[in-house]
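>>> No letters, just coordinates:
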């Protein structure tokens, strides 16, 4: 997150002080340690073309305990990568948020999202991302960008629905695939 910004927008349920953003169907909020198992499941589901450092390795790392430690270490982060929780049953579906990966322009965060496969094609990634983009706009950001692997058709569709356009910038990787850079004015 640029300049240590903190959440300043979004609707919050007063009975749940940890909620950061709210939509009709979702809460986007900081991760809880007990939800490391959801992060672990995300890691196990990733496409084999995803670089190895973002998948569970042959020795089983990261473990659930290691992911719990990461959640503990990041509990004070601002919008970061928030847990996406379905309001109807409080199930965590994945994550969405803004990150500063160092690959984009200064003061232009990157949108990131990932949902468990069983929740694909239900509009959750789009809905969560729209809430994050609304927050970004209300926080004074003028532009957000996102990267996506050329082969990742579902995420490319979400970005297109959100109004992101390809910039023409690409990072070629013969092993993992080409990364496309997209952007959206707020």
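Arrived safely, thanks for sending. Note that the structure is a prediction, hence the values are computed from the model and not measured.
>>> contacts, neighbours, all on C-alpha from now
Noted.
>>> Following element in sequence after the longest helix seen in the chain, please.
Determined from DSSP state H, the single longest helix within the chain is helix 124-138. Counting by DSSP states H and E, the next helix or strand C-terminal to helix 124-138 is strand 143-149.
>>> So which bits of stretch 81-89 are buried?
Within stretch 81-89, the residues scored as buried using 16 or more other C-alpha atoms under 10 Å are 81-86.
>>> quick one: which of these is nearest to residue 97?
Within those, the smallest distance to residue 97 is 4.4 Å, found for residue 81 (C-alpha to C-alpha).
>>> I'd like the distance between the nearest residue to the closest one once chain neighbours are set aside and residue 59.
Leaving aside its sequence neighbours, residue 81 sits nearest to residue 97 (C-alpha to C-alpha, 6 or more residues apart in numbering; 4.4 Å). Distance of residue 97 to residue 59, computed by C-alpha to C-alpha, to the nearest Å: 29 Å.
>>> and here's the other structure:
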């Protein structure tokens, strides 16, 4: 919980919010992370995924709710897929476009990073497209820095691997 936000496990009945995130994604996002020509993933597929969604103890994606309105505006959490592992998870976040620029990503990410520090995670990772300046700014505010590892992608834009060491910006 933060001053303006509540973070809690995601729920199946929120599938429509998470599908809306898929529809709002930048066209440069790789195809497997966008709605395809047949409309997949549809609401049923996202709900099915939410029913089975699991990570290790204390890990996983959390719903981000605005306290004053009570609505779910996205997710934030730690995952072991992609660049993460149970020992060094990856921070992931995504918010609906109508709340971009509100500071919610930084606020939610800060709560998750603080929890990770308290839980003893020495290092966190985050993968971000080079063109995603807003997310890169959030990560820098949270103490992440570029690791120097870049996955080149001339079609979707290079993916930067950012890293954060517990309690301070990474060296």
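Looks like it came in fine. As the structure is a computational prediction, the values presented were derived from the model and not from experiment.
>>> ok, which stretches of structure 1 are strands?
Taking DSSP state E, the strands of structure 1 run over residues 21-22, 26-29, 81-86, 92-99, 110-115, 143-149, 165-171, 179-185.
>>> tilt between the longest helix of structure 1 and strand 179-185?
Using axes from the mean of the first three to the mean of the last three C-alpha atoms, to 10 degrees, the direction of helix 124-138 of structure 1 lies 50 degrees away from that of strand 179-185.
>>> how close does helix 124-138 of structure 1 sit to structure 2?
Here the mean offset of helix 124-138 of structure 1 against structure 2 after fitting is 0.5 Å, by mean C-alpha distance after the TM-score superposition for structure 1.
>>> Distance from the chain centre to that helix, please.
Here helix 124-138 of structure 1 is found 10 Å from its chain centre; the criterion is C-alpha atoms, centre = their mean, to the nearest Å.
>>> cool, stretch 174-186 of structure 1 as well?
Centre to centre, stretch against its chain (C-alpha atoms, centre = their mean), the figure for stretch 174-186 of structure 1 is 15 Å.
>>> Show me the contact partners of it.
With contacts defined as C-alpha atoms under 8 Å, 6 or more residues apart in numbering, stretch 174-186 of structure 1 is touched by 49-51, 133, 136-137, 141-151, 163-173.
>>> 7 Å - rerun?
49-51, 137, 142-150, 163-167, 169-172 (C-alpha atoms under 7 Å, 6 or more residues apart in numbering).
>>> Of the residues you listed, just the buried ones, PyMOL syntax please.
Of the contacts of stretch 174-186 of structure 1, the buried ones can be selected in PyMOL as follows, counting by 16+ other C-alpha under 10 Å:
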select buried, resi 137+143+144+145+146+147+148+149+150+164+165+166+170
